[in-house]
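Participant: Dropping the sequence and predicted coords here.
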Amino acid sequence: MNSQTVSVIIPCYNAERFLAEAIESALGQSIAATEIIVVDDGSTDQTRAIVARYPQVKYIYQSRQGVSAARNYGLQVSCGEYIVFLDHDDYLLPNALEAGLAAFRQHPDCGFVFGVCRNIDTNGIRLQGSNRAVLEHPYPQPIYPNILKGNSVHPPARHLFHRSVFETVGKFDTTLTVAEDYDMYLRVAAAFPGHCHNQEVVAYRTHDVSASTTARPSHHLASTLKVLKKQQPHLRQNPQYQTAYRQGKQHWIKIYGRYMVYDIKFYLLTKQPQLAAQSLYLLLRYYPQGLLRYARELLANLSRRWTASTTC
């Protein structure tokens, strides 16, 4: 394996809307990628035809198995010493690989390096005042406890990984349908030192059909807490990590807990009682105040309706 070889792996499903932009961003790097691999996770649209426009890109098809399985397949067939996982709806900035490789030369002890994001909307326009604005800021040290706390290092394309990290920590967890990338960030950062070079390397797109926006909050919370629990063996004898773990748990409960009551309503309306029960359990265990908030909201709505009816 030659030094400084980089594999860019693009997992995708029904990716015709954004895939060409992702591929062209990988092809347009200031330091060329050794290979670009698109792993099609069972698409039924024009994904295959789009990839066919780029003969220098390797195309692999698998039946629908999820993004983790697609990333794992790409990793298995890739040959680069360094790995980038580029989601099909994001794109790399021209200096992404160059910045990552330079950071590795300066920090050869690291297992991974990463930069910061440019947040964009569906049309590629830079977002101002986004709730993801923190992803554009320099990342604080130390890295592992900050990831534990919930300080995001998303999306995957921010990172350049040394292949050896996967030989140590294993592949993406295919039992997770959300938070699978958070799980990998934690596993890698627990096992290897990392470095944030703070250069802008990826445009991170916000749109309505991404996995992060379509999954229900209760599903997000259950998966994220499962991911955090897997880190417990690393917390022993380290008070800093234990504190970060507790902070992270409360962070994610606060993020998702306030919306779980609406999951219960959604699952009942869509005749999914088992999922409604699971959401109720999570709500009562981790965010019971959500019921009080919802009750207040209902009372406020009833009051407004009553006021409107009496003034007509």
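Facilitator: Looks like it arrived, so ask away.

Participant: From now on I want contacts and neighbour counts done on CA atoms only, so please keep to that.
Facilitator: OK.

Participant: Surely residue 68 is within a helix?
Facilitator: Yes. Counting by DSSP: H, G, I helix; E, B strand; the rest coil, residue 68 is located in a helix.

Participant: ok, it - contacts?
Facilitator: Residue 68 makes contact with 172-174, 176-177, 180 under the criterion C-alpha atoms under 8 Å, 6 or more residues apart in numbering.

Participant: Next, format those residues as TSV and append neighbour count and distance to residue 224.
Facilitator: Formatted as TSV, the contacts of residue 68 follow (neighbours: other C-alpha atoms under 10 Å; distance: C-alpha to C-alpha, whole Å):
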residue	neighbour count	distance to residue 224
172	20	14
173	17	13
174	16	14
176	18	9
177	18	11
180	18	9
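
Participant: Closest to residue 115 out of those residues?
Facilitator: Nearest to residue 115, judged by C-alpha to C-alpha, of these is residue 180 at 19.8 Å.

Participant: list the contacts for that closest one?
Facilitator: Contacts of residue 180 (C-alpha under 8 Å, 6+ apart): 68, 172-174.

Participant: Please apply the same query to residue 8.
Facilitator: Listed by C-alpha under 8 Å, 6+ apart, the contact set of residue 8 reads 26, 33, 35-37, 83-86.

Participant: Longest strand in the chain, please.
Facilitator: If you go by DSSP state E, the chain has its longest strand at strand 194-205.

Participant: Need the contact partners of it.
Facilitator: Strand 194-205 is contacted from outside by 89-96, 99-100, 103, 107, 110-122, 124, 136-139, 143, 155, 157-158, using C-alpha under 8 Å, 6+ apart.

Participant: Give me the ChimeraX select line for those residues, limited to the buried ones.
Facilitator: Only the buried entries of the contacts of strand 194-205 go into this ChimeraX selection, using 16 or more other C-alpha atoms under 10 Å:
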select :89,90,91,92,93,94,95,96,99,100,103,110,111,112,113,114,115,116,117,118,119,120,121,136,139,143,155,157,158
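
Participant: Now neighbour count too, for the contacts of residue 8, in CSV please.
Facilitator: Compiled in CSV, the contacts of residue 8 are given as follows (neighbours: other C-alpha atoms under 10 Å):
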residue, neighbour count
26, 28
33, 21
35, 19
36, 24
37, 25
83, 25
84, 27
85, 21
86, 28
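
Participant: dropping in the other structure now:
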Amino acid sequence: VWQPNRGLGGARNAGFQVSKGEYVLFLDADDRLRPKAIEAHLSCFAAHPQVAFVVGDIDNIALDGSYLSSPRWPLLQGNVYEDILKVNHVANTIAVLFRRSVIEDVGGFKPSCSPSEDVELLLHAARLFPSAHHRSTVAEYRRYPNSLSRKGALMLPAILRVMRLQGDVVKGNPRLSEARRQGEAYWRDYFGKETLKELLANAVRCSPRGFTTSLATLLWYVRGRLFVWPWRYRKSLLRAVKRRFCPAK
């Protein structure tokens, strides 16, 4: 499949259009699917035939493929929109097997939400359909310094744009509105910390443009929480900068 560069969402939509299967899984080129991943997903579908998508666990791996960590989230069942509105209970779309009809019904990945179109799709699907989560490790997510998940100044505005879109959905529902508020705080913390690491890294390598972008992102999107983080996360931030610029000999 060839097309002009339309970002991750555009590439996934193009791949989906030429696919023919009843089930769909989106796997990025730098990540890995475990050998029995599809079998584990289909077993979960068999146990929960009413659901529209199933979610497994992932392992984080380094650039060279070595093991890093195994993030684990609570096992959710049924209508989980409120849960993942609060916290990202789905580590990555590589951990999800969808029924084809789900992607058709939600309209695929929305380029306007790039590069957080995967979160928008998961929220949209969870709002419309039930799901089931299982404990099998189905994929390996590669983490490295330049991966999208580490680019806080890029990701933070995008993910908050996705959360703002949920405002029209939850309007008039106090419970879901509170879940959305908690979700915004969660993402401000998550990508705000990554942006703060970028800010420190840009200061160390004397990059005025990068420093200004990171600082502007923090001041505009994080605001008051910015004054809490440097002290709360001082040790992890210093370790991150040290690993990047003072590698062990």
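Facilitator: Right, received. Where do you want to start? If you're wondering where the values come from, they're calculated on a predicted model, not measured in any experiment.

Participant: Next, the TM-score between them, please.
Facilitator: Superposed pair, TM-score by TM-score structural alignment, normalised by the length of structure 2: 0.78. Supporting alignment: 228 aligned residues with a C-alpha RMSD of 2.9 Å.

Participant: returning to what we had before: looking at the contacts of strand 194-205 of structure 1, which are in strands?
Facilitator: The strands, defined by DSSP E, take in 91-92, 112-120 from the contacts of strand 194-205 of structure 1.

Participant: circling back: which of the contacts of residue 180 of structure 1 fall in helices?
Facilitator: Among these, the members falling in helices (DSSP state H) are residue 68.

Participant: now structure 2: which of the contacts of residue 180 of structure 1 match?
Facilitator: Checking the contacts of residue 180 of structure 1 against structure 2 (both residues aligned by TM-score structural alignment, their matches' C-alpha atoms under 8 Å), the contacts still present are 68, 172-174.

Participant: Report the aligned residue range of structure 1 for stretch 121-140 of structure 2.
Facilitator: Aligned using TM-score structural alignment, stretch 121-140 of structure 2 spans residues 184-203 in structure 1.

Participant: Report the buried residues of that stretch.
Facilitator: 184-190, 192-203.

Participant: picking that back up, so which of the contacts of residue 180 of structure 1 comes closest to residue 231 of structure 1?
Facilitator: The closest of these, once distances to residue 231 of structure 1 are taken by C-alpha to C-alpha, is residue 173, at 13.8 Å.

Participant: In structure 2, what residue corresponds to that closest one?
Facilitator: Matched by TM-score structural alignment, residue 173 of structure 1 corresponds to residue 110 in structure 2.

Participant: Look up how far residue 7 of structure 2 lies from that match.
Facilitator: To residue 7 of structure 2, residue 110 of structure 2 is 11 Å away according to C-alpha to C-alpha, to the nearest Å.

Participant: How about residue 1 of structure 2?
Facilitator: 14 Å.

Participant: More neighbours: the two, which one.
Facilitator: Taking neighbours as other C-alpha atoms under 10 Å, residue 1 of structure 2 and residue 7 compare with residue 7 leading, 11 against 6.

Participant: Just to check, residue 120 of structure 2 is in contact with residue 162?
Facilitator: Yes. Counting by C-alpha atoms under 8 Å, residue 120 of structure 2 does reach residue 162; the two are 5.9 Å apart.

Participant: Identify the contacts common to the two.
Facilitator: With C-alpha under 8 Å, 6+ apart as the test, residue 120 of structure 2 and residue 162 both reach residue 113.

Participant: Report how many residues lie close to residue 52 of structure 1.
Facilitator: Neighbour count of residue 52 of structure 1, defined by other C-alpha under 10 Å: 12.

Participant: Could you tell me the end-to-end distance of the match of stretch 121-140 of structure 2?
Facilitator: Start and end residues of stretch 184-203 of structure 1 are separated by 21 Å (C-alpha to C-alpha).

Participant: before we move on, what about stretch 100-114 of structure 2?
Facilitator: Where stretch 100-114 of structure 2 begins and where it ends lie 22 Å apart, using C-alpha to C-alpha.

Participant: what about the residue lying closest to residue 206 of structure 1 once chain neighbours are set aside, distance to residue 96 of structure 1?
Facilitator: Distances taken as C-alpha to C-alpha, 6 or more residues apart in numbering put residue 121 closest to residue 206 of structure 1, at 5.0 Å, once the chain neighbours are dropped. Distance, residue 121 of structure 1 to residue 96 of structure 1, using C-alpha to C-alpha: 20 Å.

Participant: ditto for residue 288 of structure 1
Facilitator: In this view, residue 288 of structure 1 and residue 96 of structure 1 are 44 Å apart by C-alpha to C-alpha.

Participant: likewise residue 191 of structure 1?
Facilitator: Distance, residue 191 of structure 1 to residue 96 of structure 1, using C-alpha to C-alpha: 24 Å.

Participant: do the same with residue 232 of structure 1
Facilitator: Computed as C-alpha to C-alpha, the residue 232 of structure 1 to residue 96 of structure 1 distance reads 33 Å.

Participant: now do residue 204 of structure 1
Facilitator: In terms of C-alpha to C-alpha, residue 204 of structure 1 sits 13 Å off from residue 96 of structure 1.

Participant: Quick one: the helices in structure 2, in order.
Facilitator: 7-18, 37-47, 81-86, 100-106, 117-128, 152-170, 174-204, 208-217, 229-232, 234-245.

Participant: Of those, which is nearest residue 145 of structure 2?
Facilitator: Nearest to residue 145 of structure 2, of all those, is helix 234-245, at 8.4 Å by C-alpha to C-alpha.

Participant: pretty sure residue 147 of structure 1 contacts residue 186?
Facilitator: Yes. Assessed by C-alpha under 8 Å, residue 147 of structure 1 is found in contact with residue 186 at 6.6 Å.

Participant: Could I get the contacting residues of residue 136 of structure 1?
Facilitator: Counting by C-alpha under 8 Å, 6+ apart, residue 136 of structure 1 has contacts 116-119, 200.

Participant: What sits closest to the aligned residue in structure 2 for residue 231 of structure 1 if chain neighbours are left out?
Facilitator: When structure 2 is aligned by TM-score structural alignment, residue 231 of structure 1 is paired with residue 166. Excluding its sequence neighbours, the residue lying closest to residue 166 of structure 2 (C-alpha to C-alpha, 6+ apart) is residue 180, at 7.3 Å.
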